[in-house]
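>>> Predicted model and sequence below, questions to follow.
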Amino acid sequence: MTQPPQPPNEPPQGGFGAPQDPPPGGFGKAPEPNNPSYGYPQTPPPAQPPTPPAQPPTPPQGQPNYGYPQAPGTPPPGQPQGYGYPGQPNQPYNQPTQPYGQQAPYGAYQQPGTMPMAPQAGAPGGSGGSKLSSQMKIIIGAVVAIALIVGGGVFYASTQKDDTEASSEGSTGGGKGGEGEQKGGGDEQGPSGPGTEKVPANTSATVSMQLPQPEVPKDDVWSIKGSWLTEDVYAKAGVNKIVGYDPSDGKELWTLPLAGQTCAGSREVTKDGIVAVAYEEGKRKKKGDHQTCSQISAVDLKSGKSLWTETIDEGSMKARVQEVTISGSTVAAGSSAGGAAFDLTSGDHLWEPTPGEECQDEGYAGGEQLVAVQKCGDYGDEKLKVQLLDPKTGDSKWTYPVTPGVDNAKIISTRPVVFGQDTQEITASGVTDAFSLDDQGKLRAKISLPDGKYDHDCEVNVIYACTSLAVGNDKLYVPTRQHDGGGDGYSQTNEIIAFSLATGKTTGDRADAGEDGEMFPIRMDGGNILAYKDAGYDKGAQVVSINGKTMKETKLLETPAAESVGSAISGMVPKSNELLYTDGMLYLGKELISKPYSKDEKEYTALGFVAQ
């Protein structure tokens, strides 16, 4: 197939259009997502099952009828009802309720974790649907049963806004389009309202940035966590610094030196362009020379200046910071000492959790509201609590006790509050059950996400770092694992499906990736779902807006279809790393870097694309 024209500024060899020349000796082949030695996803990628063989024209007698037409609401023999299988008309899908395991151990490259956390059990999911009549089966005809699977992760997205200064949408972009431009996702919107993202005049994107990876010591992994995208700046953490770039063309705007490497960054950007970052107290001089991640700063993205720097005491030492978040005018930091909060503007120390009954805060999730996960009890006998806090005082507004015996909890959304847990056994996803709470902290519903059916990821040892999930329209949007797409028997596809936060059951809302495609949510845009879509070999990746009411898909951006571009994007592993979109601009960044495998091919820490 003839390749489309290459992006401008393309070098004669290597790369695919970097505006700058890479430094010598620092590049290598883009890491393969399933290679255990590549060094940046927080959780080791789950083992992928082999692709099912193509089905024969007629299934053997008495064998499971996977891939063959079946009546709606009838999954393959032995397969639980629901999770993408068509249900009876006008009936919600149902879910199995069996528990699954706890989070897998953290990789050796990560700093030592805190004591494990515990998830919770809730109301069981629905039972199987009623049977269809023979007449209805004939009318409905062939409906392909889909074997769905799970990987790991969650992306936060709020359903509404309040008057706080920080919004979780800021880190992923909530940009504005020009006058007269069409809204993404069509005319109808979901219950959460219209989105702000517009359809560009030309959705075909050009390369705005490809940031070469710096030198990294052999057999070591360095953290460069943190990237933020607004209409005016794309900021990316590097080795001992944060650099701001013009998002339209990738030109460097400013550089902020840091004492050491970043280890955490807020998902939020305030309306004034302020973010929070945590970084090591000194520079690494050799392999394994990891410094304590004790420094917390607020950074002004417009000027590239640090507003203040603070630490948290842990006895005579400085506490190790694990994550930072912003809610309103408060920066909350989860640490080995149990956390603390600071004023966003001045850095004044606002509050620390008061230990009681051997309890300490495990971490915080910000944005629309501030939510904490608190752990009480001794190791092996922990009891977890999910709490809604007043950001200014740290006082608890309500507490939801997590069922004893589970040792992890991940905040998926802070408004409404939705949290997840790995239950009983070890899985790679981080969330096999999700729970929605009401405004008083009471359980609304339990959503079962069995391991092997859905594809999301939650980082271990922190509570607010799930990707590929979105919450909006009183629903949880989840991507299924890739499965046989039919056609020639070799294609793979997946879907994004919705679960009701009120009932815990699937709603019937569904967006299909298409043959040889894969898609997952980035975030919500009002009542629309912004999703990343990989259309397969020799096609560009896309950002699409999915209407929250009709599930109609509208393309917002498409990257060049050149093989070199696709290879570079694949090396970024978009599902597991930093992926930001706003106002026709798509930026991908790595969180961890390691020494390249080869000097012959280029490796990047950030890629940018801009719709024309």
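Thanks, I have the structure now.
>>> From here on, just use CA atoms for contacts and neighbour counts.
OK.
>>> after the helix or strand encompassing Trp254 comes which helix or strand?
Taking DSSP states H and E as the definition, one finds Trp254 inside strand 252-257. Sequence order places strand 262-265 as the next helix or strand after strand 252-257, per DSSP H and E.
>>> From the rest of the structure, what touches the helix or strand that comes right after that next one?
Using DSSP H and E, the helix or strand that follows strand 262-265 in sequence is strand 269-270. For strand 269-270, contacts defined as CA atoms under 8 Å, 6 or more residues apart in numbering pick out 165-171, 228, 275, 326.
>>> Out of those residues, which sit inside strands?
Secondary structure assignment (DSSP state E) places 166-167, 228, 275, 326 from the contacts of strand 269-270 within strands.
>>> could you flag which of those residues are buried?
Buried residues within the ones in strands among the contacts of strand 269-270, counting neighbours by 16 or more other CA atoms under 10 Å: 166-167, 228, 275, 326.
>>> Reformat those residues as a markdown table; add distance to Lys283.
Formatted as a markdown table, these follow (distance: CA to CA, whole Å):
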| residue | distance to Lys283 |
| --- | --- |
| Ala166 | 31 |
| Ser167 | 32 |
| Trp228 | 23 |
| Val275 | 22 |
| Ile326 | 26 |
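>>> which of these lies closest to Asp313?
The shortest gap between Asp313 and any of these belongs to Ile326, at 20.3 Å (CA to CA).
>>> residue contacts, the nearest residue to the closest one once chain neighbours are set aside?
For Ile326, the nearest residue in space outside its immediate sequence neighbours is Gly366; the separation is 5.2 Å by CA to CA, 6 or more residues apart in numbering. Contact analysis of Gly366 by CA under 8 Å, 6+ apart lists 168, 268, 325-327, 332, 414.
>>> what separates Gly366 from Leu388, distance-wise?
From Gly366 over to Leu388 the distance is 10 Å, taken as CA to CA, to the nearest Å.
>>> I'd say Trp398 and Gly441 touch.
Yes. Shown here, Trp398 and Gly441 form a contact pair, counting by CA atoms under 8 Å, at 5.9 Å.
>>> Tell me, how many residues neighbour His290?
Using other CA atoms under 10 Å, His290 has 17 other residues around it.
>>> one more structure, for comparison:
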Amino acid sequence: MKRWLSICGVLIVVASVGSWFMWGGSPAANDAKSSNVPSSARQAPDEVIKADGKIPVNPEARMAVEYDDKKLKSSESSYLPGSWATAKTFAMAQGSTLTGYRFGQWDPVWSTRLSGAICSTTRHVTVDGRTAVVAQSGRGGKVNAKSACNSLVVFNVNTGKKMWEVTLPHSDDAYANNMNVTLTRGVAVTAWGSGSAAYDLRQGKKLWETPGRETCNDSGFAGGRDLLALQTCGSPGDDTSYRVQKIDRRTGKPEWTYQVARGVGATYLVSSNPPVIAVAAGADSVTDLIVLDAHGKHRSTMALGVDRYVTDCGGLLFGTVESCHSVIVGSRQVFVGGKGAVEDLFTDRPANSITAFDLDSGKPVRKFKSKARRPMYPIQTSGDQLLAFRASNDGRAPAAVVRIDPKTGTERPFLLFEMPSSPALGEPESVDMTVSHGRVFFRLKEIQGSSKDNDTGLIPGAVGYESAG
């Protein structure tokens, strides 16, 4: 297997060179030099790391890390609820186990088993490599609906070491389908529908807790630069309403409150700074994005319509509040991928595009069209640039992550690579895509057991790429 990967890496480089020149020009070496110093270097160790802005020296890629499951039977499935990347390590969660990999090494360098199955994760990582998960208190590798998710664990992504672990208060009814955990500056915060609690990230000391109320309960939080709380008010059904609050992370006290219009079917937290929420008004899926100002007042509304864009909000497990991973919020614009019809994959028409909405007006200001038969999805922002994944469906051109200048629409290659045979690794609804320190990572949210015609018995679960130059 290792020998095959080495050969594959060489082939990727060779195959990618031609496509690189098709973009016209080199990958801006001066740009790379100026961007290789992570912005996180100016942050405190326990702050949530920002997009580092590092640009690969060359866009031709080699495989940096790979996870293939070897144990699942054809009738089984397994969730991969979270993954994280630092400059040194890629780590992922599966069942009750956390596993870390060094880049260029195919065997794990550390493995940490928790007390029970992992119920919820956060995408945020601190500058010094810490993140948080919530696990069940009982033994076992699968999520059990009867076992409470009441163990909050903070660990180091680079080493797998548990920094601290606490039992959440009054959390007997905390389960994987209502659990949420996030990080903000120096604080880990979690909510489970009928309660919430916050802990000092360094010491594990409880800062505050909010027991369940009869009126409005904390459904979850969005972290990062600031801390937003989504509260569900009233009884389930037609009487349910939602409100969003900005929370002082050290005291738990609200700084402002925004009342979501009644009649909205579901509400999600997209971003804490700037504050952006997604709502489903009169439909099952997200129909609008609402932008608030620094004081919690309405700033703009972005009308998405019904089933026109890929928002990837919600889910049955592993966090349903801070979960709109396909809606990318920048400093001036919000980027959302458009849905393409299935039949478009077999024509010369673009199967997808990305639309940029202005934060102040809420109006679409630019559309970035994909190439023929090449679906394209936004991943994240890096400085003032948008990073987007472009799949390869023609069997010739490599898959790519590209940098797009929102002002001009100019596109440059970030990394070019050959994806594994699993088609789900290129679908935004099925996979979590992350860019960190000039590397690109894909992690399936759920993997299925191997079919009989799979000769290798290996089931792709996660893969990462880095510059070969």
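Now that the structure is in, tell me what you want to look at. On a predicted model such as this, the values are computed, not experimentally measured, just so you know.
>>> Settle this for me: Asp293 of the second structure is touching Val276, isn't it.
No. Using CA under 8 Å, Asp293 of the second structure is not in contact with Val276, being 9.1 Å away.
>>> who has more neighbours, those two?
For Asp293 of the second structure versus Val276, neighbours defined as other CA under 10 Å are more numerous around Val276 (23 against 15).
>>> Give the equivalent position in the first structure for the more buried one.
The alignment partner of Val276 of the second structure in the first structure, by TM-score structural alignment, is Val418.
>>> got it, and Val401 of the second structure?
Looks like Val401 of the second structure aligns to Val543 there (TM-score structural alignment).
>>> so how far is Val471 of the first structure from the nearest residue to that match once chain neighbours are set aside?
Using CA to CA, 6+ apart and skipping the chain neighbours, the partner closest in space to Val543 of the first structure is Tyr532 (4.7 Å). The gap separating Tyr532 of the first structure from Val471 of the first structure is 16 Å, by CA to CA.
>>> do Pro257 of the first structure as well
36 Å.
>>> next one: Pro247 of the first structure
Counting by CA to CA, the gap from Pro247 of the first structure to Val471 of the first structure is 27 Å.
>>> re the thing from before, between Pro257 and Val471 of the first structure, who's got more neighbours?
Neighbours of Pro257 of the first structure and Val471, each counted by other CA under 10 Å, are more numerous for Val471; the result is 30 against 16.
>>> Next, the buried residues of stretch 211-223 of the second structure.
Across stretch 211-223 of the second structure, burial judged by 16+ other CA under 10 Å covers 212, 216-223.
>>> Could you dump the residues you listed into CSV with distance to Phe442 of the second structure and secondary structure added?
Converted to CSV, these look like this (distance: CA to CA, whole Å; DSSP: H, G, I helix; E, B strand; the rest coil):
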residue, distance to Phe442 of the second structure, secondary structure
Gly212, 37, coil
Cys216, 37, strand
Asn217, 34, strand
Asp218, 31, strand
Ser219, 28, strand
Gly220, 25, strand
Phe221, 25, strand
Ala222, 22, strand
Gly223, 22, coil
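>>> Which member of those is positioned nearest Asn30 of the second structure?
So of those, ranked by how close each gets to Asn30 of the second structure (CA to CA), first place is Gly223, at 33.4 Å.
>>> quick one: what's aligned to that closest one in the first structure?
Structural alignment (TM-score structural alignment) places Gly223 of the second structure against Gly366 in the first structure.
>>> Helices of the second structure, start to end?
Assigned by DSSP state H, the second structure shows helices spanning 2-23, 29-35.
>>> Tell me which of those lies nearest to Gln448 of the second structure.
Proximity to Gln448 of the second structure, assessed across the helices of the second structure by CA to CA, is greatest for helix 2-23 (22.7 Å).
>>> Name the residues that touch that closest one?
Judged by CA under 8 Å, 6+ apart, the contacts made with helix 2-23 of the second structure from elsewhere in the structure are 26, 59-63, 106, 397-398, 412-413, 416-418, 468.
>>> Widest-spaced pair of the residues you listed?
Once CA to CA is applied, the contacts of helix 2-23 of the second structure give Ser26 and Trp106 as the farthest pair, at 30.8 Å.
>>> who's more crowded, those two?
Trp106 (16 against 13).
>>> Please report how far the more buried one lies from Gly100 of the second structure.
For Trp106 of the second structure, the distance to Gly100 of the second structure - CA to CA - is 10 Å.
>>> ditto for Phe357 of the second structure
Summarising the geometry, the distance separating Phe357 of the second structure from Gly100 of the second structure, computed by CA to CA, is 37 Å.
>>> do the same with Ser19 of the second structure
Counting by CA to CA, the gap between Ser19 of the second structure and Gly100 of the second structure amounts to 33 Å.
>>> Skipping its backbone neighbours, what lies nearest the aligned residue in the second structure for Arg267 of the first structure in space?
In the second structure, the residue matched to Arg267 of the first structure (TM-score structural alignment) is Arg123. Here the nearest residue to Arg123 of the second structure in space, its sequence neighbours aside, is Trp84; by CA to CA, 6+ apart that works out to 6.8 Å.
>>> same thing with Asp246 of the first structure?
Once flanking residues are discounted, Asp246 of the first structure sits nearest to Val233: 5.1 Å by CA to CA, 6+ apart.
>>> ok, how many other residues are close to the counterpart of Leu416 of the second structure in the first structure?
Alignment note: Leu416 of the second structure maps to Glu558 in the first structure; criterion TM-score structural alignment. Per other CA under 10 Å, the neighbour tally for Glu558 of the first structure reads 26.
>>> Leu350 of the first structure too?
Leu350 of the first structure has 17 neighbouring residues, counting by other CA under 10 Å.
>>> quick one: it from Ala333 of the first structure, how far?
Taking CA to CA as the criterion, Leu350 of the first structure is separated from Ala333 of the first structure by 12 Å.
>>> Residues that sit against both of those two, list them.
Common contact partners of Leu350 of the first structure and Ala333 (CA under 8 Å, 6+ apart): 340-341.
>>> Alignment lookup: the residue nearest to Asp246 of the first structure to the second structure.
Residue mapping for Val233 of the first structure onto the second structure gives Thr89, with TM-score structural alignment as the criterion.
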